[in-house]
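Engineer: What shape does this take:
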Amino acid sequence: MKENRYFQMVYLLLEKGSMTAPELAKHFEVSVRTIYRDIDILSAAGIPVYATQGKGGGISIQDKFVLKKSVLSEQEQTQILMALQGLRIVEDEDTRALLSKLNSAFQKQNVNWLEIDFSSWTKSGAGKENFQKLQSAIFESRVVSFLYYNGKGESTKRVVEPLKLAFKSTDWYLYGYCSMRSDFRFFKLTRIRNLEITKDRYTRPIPDQIFTEAEDFEMETIQVTLLFDKSMSFRVYDKFDDEVTETQDGSLLVETVMPNNELLFRYILSCGDKVEVLHPQSLRDKISERARNIAEKYKT
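Structural biologist: Take a look at the predicted model:
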């Protein structure tokens, strides 16, 4: 975005002191002509940026210039710091430096409102590393390639234009345009392997909303009725929240919609004998069949 380039250019010149137009053009990957046009726009906005000719010359901002925090309200200042704090979760050096500068400029203490750990309780995963790489790829509009494992354990090589990182339910996803499918797709970060940022760039705009518009994110679903033993309350309320009805004997009745795929079977079987499928009958039959197959494996 142009506005983001203007903002970065001001801070870059404040930090470096002076840079040539070709250096700025290379940094932002635009033409020298565009840089001079940006300088004119910044000057018109009241920022004292100027260019000097000859050896040792370049583009600079007057030494006494400071970014006026008065152009932003107190609420806007806090919102900016909170947004940057969210990005800082992935330990990005540029973001930390910018956050420090703005904290100083706004005379505010660090707004530590968010903390995320990408690893599980038992082991570290690839989620954080993938998040960092994809963040860089999205900011630079670069195409990525990776090996992706679907829910059946099958792997495919994907080339994707990364558009957004999104958190849905309990997992992080990449939303982007997949060249193999010729369509927009969601990719679970923990299923991405061998992620590489390519030199290719894309110009596809980033959508404002994705979950409300992307029907393909929603799996095929099925209406189910489950009866849990009261000892499973910690798991039941974690997953189903306000869909739980407590019966007279303390059992927990859940009527909900769940994915009609392997995830459903894995969840029910993970509850062992502490859950009973009441509806539909077809699901009861499949669970019963799987239970028989499991029991058969343990016969001596």
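
Engineer: Please count neighbours and contacts with C-alpha atoms only from this point.
Structural biologist: Fine.

Engineer: Kindly list the longest strand within this protein.
Structural biologist: When the chain is scanned for its longest strand (criterion: DSSP state E), the result is strand 155-168.

Engineer: Any buried residues in that one, and which?
Structural biologist: Of the residues in strand 155-168, those buried under the neighbour-count criterion (16 or more other CA atoms under 10 Å) are 158-166.

Engineer: Could you do stretch 34-49 as well?
Structural biologist: By 16+ other CA under 10 Å, the buried positions in stretch 34-49 come out as 35-36, 38-39, 42, 47-49.

Engineer: Let me see the contact set for Glu243.
Structural biologist: Applying CA atoms under 8 Å, 6 or more residues apart in numbering, we find Glu243 in contact with 254-256.

Engineer: One more, please, to line up against the first structure:
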Amino acid sequence: MRASRLISLLLLLQNRGRLTAQQIAEELEVSVRTVYRDVEALAESGVPVYAELGAGGGYQLLDGYRTRLTGLTPQEAGSIFLAGVPDAAAELGLGAVLATAELKLRAALPARLNRHVGEVRDRFHLDPAGWFRETETHPHLSALAAAVWERRRCRMRYRRWRVPREVDRVIEPLGIVLKAGVWYFVARVDDDLRTYRVATILDLTVLDETFERPADFDLARAWAQWAADFEQRLHRDVATVRLAPAALDRIPYLMTRAMARNVEAYRTEPGPDGWTTVTLPIESVRHAHAEFLRLGADVEVLAPAELRDLMRESAAAMSRLYNDVD
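Structural biologist: So this is what the prediction gives:
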């Protein structure tokens, strides 16, 4: 266990540079006293680690020191190659870079680990794209990725759902996210953080101006917060429905994640007929109407009245259609 921790400490200093004992302790989830002992053990083993005292000090490796790719377990080596998503890298303009990096990494691995990597590739494949969706085109993704990397401002013209439909913005792109096969990016506009879909970009000009990234910006945290807020904003209303047992089984496959969660969290005990009453978040009455029609006769809308009326009208129209006799 300690050997694994020492390797983690070494790689942490190699990749992050100077760190205080407290920062190392938080990263490795150990006590500061344990960090002192581990740093001493690294130094005794010949690793050139030293401490700088005073404000801004900490532990760091001697400039230029790099450890080789040893100590990898077969599972760790395999996971590195499994994590690569070639199509996504190609869209970012990094396809050739990824291929070269993989060749270099495999050349550095012992033969035993190389064989394991090949076995992982034969047995597992990652396809992050969603089902039944037309592939979006992203002619500006590669330039946007370069602007993120180089901290360059951009002038963007994009399409949105409300009027005016086409809008110009000067943005400071901070990060790019691939979610279920759809590309998004987070950017600072004036002093606000905003999230856009890459496919909505109509024109993008990378400017010569650079910008400073916010010191406290964390892409994963910013994305998680935006996604949670988006889901909450999207489902602004609620509907009360009765669901047949068959509908309960199909909800996770047909409805949104928020609806499925509410079914599990807020449904009542089934009645004598086996039906369950539950209140579900909905985007709008019109949207819910289309969603609930997918459940056919296995759902009864109780409220709101406008949604119940729409369901009644659709049921009556289908009845007339199928009972019409020539």
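
Engineer: Could you tell me the TM-score of the two chains?
Structural biologist: The TM-score (TM-score structural alignment, normalised by the length of the first structure) is 0.55; 235 aligned residues with a CA RMSD of 4.7 Å.

Engineer: re the thing from before, list just the nearest of the contacts of Glu243 of the first structure to Val71 of the first structure.
Structural biologist: Nearest to Val71 of the first structure among these is Thr256, at 49.3 Å by CA to CA.

Engineer: if we can go back for a sec, compared with the second structure, how much does the longest strand of the first structure deviate?
Structural biologist: After superposition onto the second structure, the mean distance of strand 155-168 of the first structure to its aligned counterpart is 3.4 Å, using mean CA distance after the TM-score superposition for the first structure.

Engineer: just checking, what packs against the next helix or strand after that strand?
Structural biologist: Downstream of strand 155-168 of the first structure, the first helix or strand assigned by DSSP states H and E is strand 171-178. Strand 171-178 of the first structure makes packing contacts with strand 155-168, strand 183-188 when contacts are defined by 3 or more CA pairs under 8 Å, 6 or more residues apart in numbering; DSSP states H and E.

Engineer: Relative to Asp241 of the first structure, which of the ones you listed is closest?
Structural biologist: strand 155-168 (16.0 Å).

Engineer: any idea where the strands of the stretch 1-150 of the first structure begin and end?
Structural biologist: Secondary structure of the stretch 1-150 of the first structure (DSSP state E, counting those that start in this stretch): strands located at 18-19, 49-52, 58-61, 142-149.

Engineer: so which of these comes closest to Leu84 of the first structure?
Structural biologist: strand 142-149 (21.7 Å).

Engineer: Now do the closest one and strand 171-178, the angle between them.
Structural biologist: Put simply, strand 142-149 of the first structure runs at 120 degrees to strand 171-178, going by axes from the mean of the first three to the mean of the last three CA atoms, to 10 degrees.

Engineer: For the stretch 1-150 of the second structure, just list every one of the helices.
Structural biologist: In the stretch 1-150 of the second structure, the segments counted as helices under DSSP state H, counting those that start in this stretch are 2-16, 21-28, 32-44, 74-82, 86-91, 95-108, 111-123, 141-150.

Engineer: where's Pro304 of the second structure relative to Ile251 of the second structure, distance?
Structural biologist: Here Pro304 of the second structure is placed at a distance of 20 Å from Ile251 of the second structure (CA to CA, to the nearest Å).

Engineer: The two - which one has more neighbours?
Structural biologist: The residue with the greater number of neighbours, taking Pro304 of the second structure and Ile251 and applying other CA atoms under 10 Å, is Ile251; the counts read 19 against 14.

Engineer: and the gap between the more buried one and Arg188 of the second structure?
Structural biologist: Distance, Ile251 of the second structure to Arg188 of the second structure, by CA to CA: 37 Å.

Engineer: what's the answer for Arg242 of the second structure, then?
Structural biologist: On the measure of CA to CA, Arg242 of the second structure and Arg188 of the second structure end up 44 Å apart.

Engineer: and if you look at Leu207 of the second structure?
Structural biologist: Looking at Leu207 of the second structure against Arg188 of the second structure, where the rule is CA to CA, the gap reads 15 Å.

Engineer: Between the two, which is the more surrounded one?
Structural biologist: Using other CA under 10 Å, the more surrounded residue of Leu207 of the second structure and Arg188 is Arg188, with 17 against 13.

Engineer: Look up the closest residue to the more buried one, ignoring the ones flanking it.
Structural biologist: With sequence-adjacent residues excluded and distances taken as CA to CA, 6 or more residues apart in numbering, Arg188 of the second structure is closest to Glu172, at 5.0 Å.

Engineer: And the one you found? What does it align with in the first structure?
Structural biologist: If you follow Glu172 of the second structure across to the first structure using TM-score structural alignment, you land on Glu161.

Engineer: in terms of contact, does its match touch Phe139 like I think?
Structural biologist: No: taking CA atoms under 8 Å as the contact criterion, Glu161 of the first structure and Phe139 are not neighbours in contact, 11.6 Å apart.

Engineer: Can you list the buried residues in the helix or strand containing Phe292 of the second structure?
Structural biologist: Secondary structure assigned from DSSP H and E places Phe292 of the second structure in helix 285-293. Within helix 285-293 of the second structure, the residues scored as buried using 16+ other CA under 10 Å are 285, 288-289, 292.

Engineer: Pick out the residue nearest the middle of the first structure.
Structural biologist: The central residue of the first structure, meaning the one whose C-alpha is nearest the mean C-alpha position (CA atoms, centre = their mean), is Leu165 at 2.5 Å.

Engineer: now it, nearest residue through space, not along the chain?
Structural biologist: Once flanking residues are discounted, Leu165 of the first structure sits nearest to Leu174: 4.8 Å by CA to CA, 6+ apart.

Engineer: Tell me the counterpart of that neighbour in the second structure.
Structural biologist: In the second structure, the position corresponding to Leu174 of the first structure is occupied by Phe185, as judged by TM-score structural alignment.

Engineer: Pipe the strands of the stretch 1-150 of the first structure into JSON lines and attach distance to Ala126 of the first structure per row.
Structural biologist: Formatted as JSON lines, the entries for those read as follows, by distance: least, CA to CA, whole Å:
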{"stretch": "strand 18-19", "distance to Ala126 of the first structure": "38"}
{"stretch": "strand 49-52", "distance to Ala126 of the first structure": "43"}
{"stretch": "strand 58-61", "distance to Ala126 of the first structure": "42"}
{"stretch": "strand 142-149", "distance to Ala126 of the first structure": "13"}
